[in-house]
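> Pasting a predicted model and its sequence here:
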Amino acid sequence: MEQPVSQVRLWNGGLAWMVTRYDDVREVLADPRLSSDMSRPGFPAHNASVAATRQKHRTFLNMDDPEHAKQRRMVTRDFMIKHVEALRPRIQRHVDALIDEFSAGPQPADLVTGIALPTSSATISELLGVPYEDHEFFESRSRTISSGDVEPVEALQAYEELREFLRGLVDRKRAEPAQDVISHLVELETRGDIGIDELLNMLRLLLGAGHETTANMIALGTLALLEHPEQLERLRNDPSPQRVAAAVEELLRYLTISHFGRRRIAVEDLEIGGQTIKAGEAVVVANDSANRDPDAFPDPDVLDLERDARHHLTFGYGVHQCLGQPLARVELQVVYPTLFRRLPDLRLAAPMNELPFKTHSVFYGLFSMPVAW
């Protein structure tokens, strides 16, 4: 990388330092002198719509410690490895039922709406305590919020509609608490540990990120395996838990669906990769580029399921790394081997250059993916 730290022009005309090298990206994400607080002047938002919603409705994703740590701890237990591993059998049963229905239908069929979204939406719904029958509502609003193709007023309207939907669920859980995240947060609110606005913002974050990111990875990962039949054959020949887990890590590295980078703003002068970053200057860390750094991953543009890719930065690094990564891993470890075992003749039913990719959304993915089997 000839200029691993260089200034770029943002969508709104502002400047930001783009950091692309693996070691530099880790350094930025671990440095408390670089703030995640979107309310700071000059913060490099992804686009106008994201800026409008996140500045009005902050979550721990865009807070600094100690405020960030306080809110994150409220839901950490619900996403711990031990807790999400207990969901594996239920996720497996759900994926099997989805494939039963999917394979009995007409061909070609859309993998995104038939497998990817229902898998992730049902899983996060169960964990949070959101009725799955409302999935079309919250999927459409979340899609609008993360889109780069809508006006800020439309994104804000979708955000408010989703908050009111969640407010109704919160009121219901007050009357009939259960063993789920919403009920747990309602209990904390009753004790005065969190306000209603913070609670609703947190639930919106968990619901939106929890279904959309994993759904995108399911579709893109399936596509990548279909486009690399020799790698798919390796997975088919050895579907052991260890091999599947390694394959998931490599797919996460190779695809890196968070393709707009992690955003920060300097609160003190500091140096990154030989460049001086001054207080008040914006920084964008390109974790997708870092995941293709040949110093960290030899032959980085090659999909290699034999690679040890566990040190990838797809989920970020440092205190802000993705809270839901254990859940995403379990879902992906279930769905990929099950899909190719149950549908051994699965194939793409449209030319690659005709597939509708989410090039302007916060999370990279596919709007649809026609397949046959």
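Received the coordinates, thanks.

> CA only for contacts and neighbour counts going forward, please
Fine.

> biggest helix in the chain, by residue count?
helix 196-227 (DSSP state H).

> What are the buried residues along it?
In terms of neighbour count (16 or more other Cα atoms under 10 Å), helix 196-227 has its buried residues at 198-226.

> Leaving out sequence neighbours, find the closest residue to the spatially most central residue of the chain.
For the chain, the residue nearest the mean C-alpha position is residue 213 (3.4 Å; Cα atoms, centre = their mean). Excluding its sequence neighbours, the residue lying closest to residue 213 (Cα to Cα, 6 or more residues apart in numbering) is residue 363, at 6.6 Å.

> Quick one: classify the one you found as helix, strand or coil.
Look at residue 363: counting by DSSP: H, G, I helix; E, B strand; the rest coil, its state is coil.

> next up, a second structure to put side by side with the first:
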Amino acid sequence: MTDSPTCPMGATAEKPLAYPLPRSAECPLAPAPAVRKLRAEKPITKVRIWNGGTPWLITRHADQRALMADPRVSDDDLDPGFPYVNAHRAEVAPHTPRLITNTDAPEHTRLRRTVNGPFVVKRIEKMREPVQRIVDGLIDTMLAGPNPVDLLQAFALPVPSLVIAELLGVPYEDHDFFQSSSGLVLDSTVAPEKAREVSDELSAYLDRLLGEKMTAPGDDVLSELGARVKAGEMTRTEAVHMGVAMLIAGHETTATMISLGTLAFLLHPDQLAVVRGTDDPKVIANAVDEMLRYLTILQTGVRRVAKEDIAIGGAVIGAGDGIIFDLHAANWDPEAFPEADRLDVRRPARLHQAFGYGPHQCLGQNLARLELQVVYGTLYRRIPTLRTAAPVEELEFDHTGTTYGVRSLPVAW
């Protein structure tokens, strides 16, 4: 099975479509058909979200890059026009401290500086050997266990959970708690009251750990945040919420990319053969970026709001208008990536927008790339007979979370 131009494109309606838009069951790895049609016919148009708001949807690669780097486009989620992902986000926004996820310069610049250090390339690269040990150990355990197995639970979730726990200084034995809590916080079907309760529990958990690190610091990110709190560079509340954000983002998205990426490789054996047959780190690194482009797992879009009128592509986005960037649509834009619907691990794919673009580009992208490089460069080589143990048609895909993936991936060898 491959995703191709034959996947249905859907019809463009007169009135704003409800966003996020549904994917095609026949082409589960492709962007929503209606989104692809909008990109071709109305690349800047309004859509309708859960609360009846009608923000602008931006689907072309070039338009997204222009707007995400435009200082008139804001990440301020207290602006009345901000297009919240769901009711929970709308409810908690007024009670959430100002972080790198909801501020603009100069406040964003200050906060980003306080947390950027542990995620720069040089420091992340030092983690390659520890990540390799984690990956090899989990593969050893998987090979010694039952066959078939759910790759998500046996491998895809433990890898980034172990890595982010080590990086942050969070006890891995608490992984059941923070994995399940993260899933509830990101699930759009969870009642706002429940999501708020879980968020508060995560914050209390990180606050307790931060207090311990401030008393007895270690070589980890929470200890660094604690030191900045003691130095007056950030508040304890800011540090706690940054820790929560890093803990959630640090394992949820990478786990999805491991499991869904493995499915994509198994559905494209020619591309899998390239990755499995090389020991060239540059080939593996490029394959990771191509898979990030091809899958682009963020399914709720990047949300922003215009602070001034912005003319672009024949449209005028008014001051106070919400904006949604559908990253998957842009990463399948044939003007940016010829034959974009085709998975090609040798394609120059570094200009993809899976991590966003501009000043708010994903803080953890270097860590995610390293983890995926180790996983993609190891798993398929060590288990060359890896295969799906259930028909693709029977797999359950997650349409309710912030990220799109499989709820389980049975594999055998």
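Perfect, thanks for sending it. Please read all numbers here as calculations on a predicted model, not as lab measurements.

> what's the TM-score here?
Scored by TM-score structural alignment, normalised by the length of the first structure, the superposition of the two chains gives a TM-score of 0.98; 373 aligned residues with a Cα RMSD of 1.0 Å.

> that older thread, relative to helix 196-227, how tilted is the helix or strand just after the longest helix of the first structure?
Using DSSP states H and E, the helix or strand that directly follows helix 196-227 of the first structure along the chain is helix 229-237. Counting by axes from the mean of the first three to the mean of the last three Cα atoms, to 10 degrees, helix 229-237 of the first structure points 110 degrees away from the direction of helix 196-227.

> Report the mean distance between whichever helix or strand comes after helix 229-237 of the first structure and its aligned residues in the second structure.
Along the chain past helix 229-237 of the first structure, the next helix or strand (assigned with DSSP H and E) turns out to be helix 241-255. Superposed on the second structure, helix 241-255 of the first structure shows a mean distance to its aligned partners of 0.4 Å (mean Cα distance after the TM-score superposition for the first structure).

> Can you tell me how far the residue lying farthest from the centre of the second structure is from residue 221 of the second structure?
Taking Cα atoms, centre = their mean as the measure, the residue most remote from the mean C-alpha position of the second structure is residue 215, 32.9 Å away. Per Cα to Cα, to the nearest Å, residue 215 of the second structure is found 14 Å from residue 221 of the second structure.

> State the number of residues packed around residue 333 of the second structure.
Close neighbours of residue 333 of the second structure, defined as other Cα atoms under 10 Å, add up to 21.

> Residue 9 of the first structure -> the second structure?
Residue 9 of the first structure maps onto residue 48 in the second structure when the alignment is built from TM-score structural alignment.

> do residue 209 of the first structure as well
The criterion is TM-score structural alignment: under it, residue 209 of the first structure has residue 249 as its aligned partner in the second structure.

> how much space between the corresponding residue of the second structure for residue 173 of the first structure and residue 229 of the second structure?
Under the alignment (TM-score structural alignment), residue 173 of the first structure pairs with residue 213 of the second structure. Between residue 213 of the second structure and residue 229 of the second structure the distance is 11 Å, computed by Cα to Cα.

> same check, this time on residue 182 of the second structure
Using Cα to Cα, one gets 25 Å for the distance from residue 182 of the second structure to residue 229 of the second structure.

> Those two: who's more crowded?
It is residue 182, of residue 182 of the second structure and residue 229, that has more neighbours when counted by other Cα under 10 Å, with 22 against 19.

> hang on, the more buried one is in a strand, isn't it?
No. Counting by three-state DSSP, residue 182 of the second structure is not part of a strand but helix.

> Tell me which residues touch it, please.
Counting by Cα atoms under 8 Å, 6 or more residues apart in numbering, residue 182 of the second structure makes contact with 248, 252.
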